[in-house]
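Trainee: how would this look folded up:
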Amino acid sequence: MNTEAQRRIIRLPEVSQLVGLGKTAIYERIKEHTFPAPIKLGRASGWVAEEVQKWGETQIAATRGGH
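Mentor: Down below sits the predicted model:
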């Protein structure tokens, strides 16, 4: 993955679309430390795209019996 993609910040609607979870489910998992926490962008928040993608890959691997 290139450096630009690694540093890309995405907002909640895109996070939700990528992982198939709603806002409440995402924030519950953040509270449980099972989902990447957002970073502060002034008054707003965003997620590092690579962290969200890795989380998704981990979920797929766990479901498929991978490591």
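Trainee: When you work out contacts or count neighbours from here on, use the C-alpha atoms and nothing else.
Mentor: Will do.
Trainee: Strands along this structure, start to end?
Mentor: Remark: strands assigned in the chain by DSSP state E are 9-10, 39-41, 44-48.
Trainee: I have a second one here; can you model it like the first so I can compare?
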Amino acid sequence: MTIGINSTPSILRVRHVTARLGISRSAIYDWMDPKSPRYDSTFPKPIRLGRASIGWLSTDVEAFIELRIALRDGQ
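Mentor: The predicted structure follows:
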């Protein structure tokens, strides 16, 4: 993945990802769980921040949104 000149990656916690995507916390964990019927292999992999905390790169979340838009538009 390439990062644009004006794009500075940051780490988003789950509450920011849910707000950005407009989905619930449980939907995120369903998308991450290969055993879930709602599993989505295109959803960004989280980064471990500590023993019990994870986050996502903002650039990965934005790329996921762009992919969803492209799929909707048939590109």
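Trainee: Quick one, which of the strands of structure 1 gets closest to residue 26 of structure 1.
Mentor: If you check each of those against residue 26 of structure 1 by C-alpha to C-alpha, strand 44-48 wins as the nearest, at 11.5 Å.
Trainee: tell me what that closest one is packed against?
Mentor: Strand 44-48 of structure 1 sits against strand 9-10, helix 12-19, strand 39-41, with contacts defined as 3 or more C-alpha pairs under 8 Å, 6 or more residues apart in numbering; DSSP states H and E.
Trainee: quick one: the shortest one to structure 2 mean distance?
Mentor: Read it as strand 9-10 of structure 1. Superposing on structure 2 and averaging over aligned pairs (mean C-alpha distance after the TM-score superposition for structure 1), strand 9-10 of structure 1 comes out at 0.6 Å.
Trainee: among the strands of structure 1, which is nearest residue 27 of structure 1?
Mentor: strand 44-48 (12.1 Å).
Trainee: Flag every buried residue along the closest one.
Mentor: The neighbour-count check on strand 44-48 of structure 1 (16 or more other C-alpha atoms under 10 Å) flags 46, 47, 48 as buried.
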